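1. Fold the following and give me the result.
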Amino acid sequence: MFHRNCIETVDRSFRDLMQTDRSFGGKFIVLAGDFRQILPVVPGGSRAQILSACVKVSPLYRECRFLCLTENMRFAALRADPAADVEALNFPEFLLSVGESRLQGEQCPEWISLPQSVAFEHTIRNLCVKVFQEIRDNHADPAWLTKRVILTTMNRPLEEVNEVIGNMIPGPYRTYLSADKVENEDTNAVIYPTEMLNNLTAGSALPDHKLKLKKVFIVMLLRNLDPTSGHVNGARYGIEKMTNNLLFLRVTTGSHEGNRLCLPRMPCGPGDDNFPIPGFTRTQFPIRTCFAITTNKAQGQSFGGRIGLDLRDHCFSHGQLYVALSRTTHPSNVTILTREFDAKTRNVVYPEVLQ
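-> Here you go, the predicted structure:
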């Protein structure tokens, strides 16, 4: 969900353009959203700071007219399936209970039991095999690969999960190394040696120093290049061809599916004002393998195939569990990785934002 500053900036811009004090310059604006989903990200922010960044706190929110949807179209096919069992038919209502914190644990309200309609695994390899079990027969089909994903709550497990799935795909790897540098290299070379720079990461904004790719991998773009053609941060691609200095990619999802991108290495910054090394730049392909992505990145997307949820690290922010569980169209497509003998997980909901 976007920060309230975004909509307030648009409001001020329209007022200036139209030379009026009316909201949005008197223009009709359509907004869509679900407050059960993940709220705006405030790095290091407290609960109060996250809530104050929500559009609900903006004075503009009181001027909105509300139209509420009543049917979950993602599960329309499930309701029309005569073979669907009762537990599967109740899954949409279970999701609403999760999103609105109506489902609470016995001892601690935040710790809830996961539904028996989903499958459970206790090792990361078993989870990958369950979600991508026909990958050797379908690894050359980008549409098949794109419909499957493993979601994590944090960035930390992504490299491990992507490596496990990458090893399941036939063919050799091609490795691309970045060129890392800092400002005033002559004076900072001793303070910041190359080995140290190569190990730096910055969440999802900075590509890895070492990219290990195969021709059929699904990758995600990490920066906006050409919005009109769909080449934006978060877009997913299949790799069609690799050379020493160029990657030839093809969009695999959305309204821009099929569009191609010839991608060179680019200078990338950490995108964080608090990054410990000033003037750090990494020249690398601005992509990341995305057989596994974070729940935050998955918001707004649907996956028609199987999905896996890595809940070894429990959810820690509002709406994460709701978003993760609602990315698929059928509960039987969900497999959850939990700690052994643990079928409970944390569901964080801020009731204030739902009122």
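2. Going by C-alpha atoms from here, please, whenever you check contacts or count neighbours.
-> OK.
3. I'd guessed Lys241 sits against Leu261; true?
-> No. Taking contacts as C-alpha atoms under 8 Å, Lys241 lies outside contact range of Leu261: 10.8 Å.
4. higher neighbour count, those two?
-> Counted by other C-alpha atoms under 10 Å, Lys241 and Leu261 do not tie: Leu261 has more neighbours, with 20 against 14.
5. Quick check: the more buried one is in a strand.
-> Yes. Membership of Leu261 in a strand is supported by DSSP: H, G, I helix; E, B strand; the rest coil.
6. list the contacts for it?
-> 231, 248-251 (C-alpha atoms under 8 Å, 6 or more residues apart in numbering).
7. re earlier: anything in contact with each of Lys241 and Leu261?
-> With C-alpha under 8 Å, 6+ apart, Lys241 and Leu261 have common neighbours 248-249.
8. on that earlier part again, show me which of the contacts of Leu261 is closest to Leu17.
-> Nearest to Leu17, judged by C-alpha to C-alpha, of the contacts of Leu261 is His231 at 28.8 Å.
9. what's the distance between the residue most central in space within the chain and Glu160?
-> In the chain, the centroid-proximal residue (C-alpha atoms, centre = their mean) is Lys297; its distance is 1.2 Å. As judged by C-alpha to C-alpha, to the nearest Å, Lys297 and Glu160 stand 17 Å apart.
10. Arg265 now?
-> Arg265 is 24 Å from Glu160, by C-alpha to C-alpha.
11. got it, and Pro59?
-> Taken as C-alpha to C-alpha, the span from Pro59 to Glu160 is 44 Å.
12. neighbour-wise, which of Arg265 and Glu160 wins?
-> Taking other C-alpha under 10 Å, Arg265 and Glu160 do not tie; Arg265 has more neighbours (17 against 13).
13. so that one sits right up against Thr283, yeah?
-> Yes. At 6.0 Å, Arg265 counts as touching Thr283 under the criterion of C-alpha under 8 Å.
14. list the contacts for Leu249?
-> Per C-alpha under 8 Å, 6+ apart, neighbours of Leu249: 237-241, 260-263.
15. Return the member of those residues nearest to Arg12.
-> Leu261 (35.1 Å).
16. Buried among the contacts of Leu249? Need that as a selection in PyMOL.
-> The buried subset of the contacts of Leu249, as determined by 16 or more other C-alpha atoms under 10 Å, is captured in PyMOL by this line:
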select buried, resi 237+238+239+240+260+261+263
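17. Which one of the contacts of Leu249 is nearest to Gly269?
-> Leu263 (17.1 Å).
18. so what's that closest one closest to, chain neighbours aside?
-> Leu247 (5.1 Å; C-alpha to C-alpha, 6 or more residues apart in numbering).
19. Next, the structure of the following sequence, for comparison with the previous one:
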Amino acid sequence: MQDMKDNKQLFGGSVVLIGGDWKQLTPVVPKGNPEAVIDASIKKWDEYDHCKQIELKKNMRVNEDEIDFIQELKHIGNGDTEGYSNYIKGTDYIKVDEENIAKNALDLMNFCYEPQWLAEPEKYAKELCGSAILCPTNTVVKRLNQKVLNNLSGRQQKTFFARNTPLGDQPLNALTDNETEYSIEAMEKIETAGMPPHELNLKNGAIVMLIKNISVNTGLCNGTRMQITEIFDDCIKCKVLSGSRSDNSDEIFLPRCKFEYGGTPSEPGIHFSRCQFPVKLSFAMSINKSQGQTLQKVGIYLRQGECFSHGQLYTAMSRVRTKKSIKIVTAVLDTNNVKNVVWKQLLD
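-> Model prediction:
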């Protein structure tokens, strides 16, 4: 902007509005410790002193009559161990109210996705899209997505395997048999947040998320939730359920797309491309992926891994409009305690 405006001031002298919430999630730093993550924050930017901070005070997502819930979210987001009675003294754990506890994954699934919805997913598409099970890690997300998919009754599952192609100087046909077998296996195992799995399981009626910008101008963006309506060998037909096109009941055809992995410090190992449908199952998603979304029901599953980074619990709990719309499976059976990670350096 300095070059465009021929002005050496910051941003070429333009006023730039930057929005965010310090209580929510931090930048992702691969294998970074808390200090590295905090150092990646905009607060560590050399020019941050030039920013004027304007605080927004009203929560526009939560219903206005949910006064106690609004205050509870503030306490959780700020890590307010003194002012919030649900904090367990001397720890960073919070006691969750009994009404918000689910005993196990099945209870959580039945809360978020009522059996009638799964029996008639096309009829209850909006309800299915308005719910999500949130987890700290993608490994658990994948497992729970398959559990819900299995409960879409009377529908045949179709499995699509990606075509993975190594990139770089040495093609597969130049490798030895052992090297080739290792390379193929390594490519198939790699899954990232921005890449579809090598083995993609789908059913008609399943809720999926678009993970690639197909057409930003027409609302087909990364993060758009859709429902599978028909499955072909070379494409899938989907009904758009979120975003700017959701009111029109639009249906689109999605072909396989190419994704690239490797070649950067954050993506170590083999450099390859993957050709696969640009979707992932979206009954469950990572807490990071849920940021920015408004949902009708949220299940938070912590039995196979607690929140481990700043703002995860706050982000997960603040996706809904009412407190009764949340159920949590805690890390330890028969306890109501959940870990709340807050790095005060980001809030000061």
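20. Now do the same for the residue nearest to the centre of the first structure: its match in the second structure.
-> Lys297 of the first structure maps onto Lys289 of the second structure when the alignment is built from TM-score structural alignment.
21. Surely its match is in a strand?
-> No. Checked against three-state DSSP, Lys289 of the second structure lies outside a strand; its state is helix.
22. What sits closest to it if chain neighbours are left out?
-> Closest to Lys289 of the second structure by C-alpha to C-alpha, 6+ apart is Gly223, at 7.9 Å.
23. for Ser101 of the first structure, same thing?
-> Closest to Ser101 of the first structure by C-alpha to C-alpha, 6+ apart is Val349, at 6.1 Å.
24. what lines up against that neighbour once you look at the second structure?
-> Under the alignment (TM-score structural alignment), Val349 of the first structure maps onto Val342.
25. you'd agree its match is up against Asn78?
-> Yes. Val342 of the second structure lies in contact with Asn78 (C-alpha under 8 Å); the separation is 7.0 Å.
26. Do a quick rundown of the helices in the first structure.
-> For the first structure, the helices defined by DSSP state H occupy 4-18, 47-52, 76-80, 86-89, 91-99, 124-131, 135-138, 142-146, 158-168, 185-188, 194-198, 295-298, 320-325, 351-354.
27. okay, those helices in CSV with distance to Thr335 of the first structure next?
-> Formatted as CSV, the helices of the first structure follow (distance: least, C-alpha to C-alpha, whole Å):
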stretch, distance to Thr335 of the first structure
helix 4-18, 35
helix 47-52, 30
helix 76-80, 18
helix 86-89, 14
helix 91-99, 14
helix 124-131, 7
helix 135-138, 16
helix 142-146, 16
helix 158-168, 14
helix 185-188, 48
helix 194-198, 35
helix 295-298, 15
helix 320-325, 10
helix 351-354, 28
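28. Out of the ones you listed, which is closest to Lys212 of the first structure?
-> helix 158-168 (8.8 Å).
29. how about that closest one, which residues of the second structure does it hit?
-> Going by TM-score structural alignment, helix 158-168 of the first structure sits over residues 141-151 in the second structure.
30. Now that stretch: buried residues?
-> 141-142, 144-145, 147-149.
31. Go through those residues and name the one nearest Gln9 of the second structure.
-> The closest of those, once distances to Gln9 of the second structure are taken by C-alpha to C-alpha, is Val141, at 45.1 Å.
32. List the contacts of the closest one.
-> 134-135, 284-286.
33. ok, now Val28 of the second structure?
-> Val28 of the second structure touches Val37, counting by C-alpha under 8 Å, 6+ apart.
34. how about it, what's its match in the first structure?
-> In the first structure, Val28 of the second structure lands on Val41 (TM-score structural alignment).
35. How about Leu220 of the second structure?
-> Checking TM-score structural alignment: Leu220 of the second structure goes with His231.
36. likewise Tyr301 of the second structure?
-> Tyr301 of the second structure maps onto Asp310 in the first structure, by TM-score structural alignment.
37. what's the answer for Asp97 of the second structure, then?
-> Counting by TM-score structural alignment, the partner of Asp97 of the second structure is Pro115.
38. How many residues are close by its match?
-> 13.
39. Same check on Lys8 of the second structure?
-> So Lys8 of the second structure, with other C-alpha under 10 Å, has 11 neighbours.
40. aligned partner of it in the first structure?
-> With TM-score structural alignment as the criterion, Lys8 of the second structure pairs with Asp21.
41. got the contact list for that match?
-> By C-alpha under 8 Å, 6+ apart, the neighbours of Asp21 of the first structure are Arg15.
42. next one: Leu347 of the second structure
-> 22-23, 78.
43. Map Ala205 of the first structure across to the second structure for me.
-> Using TM-score structural alignment, Ala205 of the first structure lines up with Gly194 in the second structure.
44. pretty sure its match is touching Met209, no?
-> No. The criterion here is C-alpha under 8 Å, and Gly194 of the second structure misses it with Met209 at 11.0 Å.
45. Looking at those two, which one has more neighbours?
-> Met209 (23 against 16).
46. The more buried one touches Ala284, doesn't it?
-> No. Counting by C-alpha under 8 Å, Met209 of the second structure does not reach Ala284; the two are 10.2 Å apart.
47. Counting neighbours, what do you get for Gln355 of the first structure?
-> 8.
48. Relative to Ala48 of the first structure, how far out is it?
-> For Gln355 of the first structure relative to Ala48 of the first structure (C-alpha to C-alpha), the value is 15 Å.
49. check contacts around the closest residue to Asn201 of the second structure other than its chain neighbours.
-> Distance criterion C-alpha to C-alpha, 6+ apart; nearest residue to Asn201 of the second structure, sequence neighbours excluded, is Thr159 at 4.5 Å. Thr159 of the second structure sits next to 199-202 when contact means C-alpha under 8 Å, 6+ apart.
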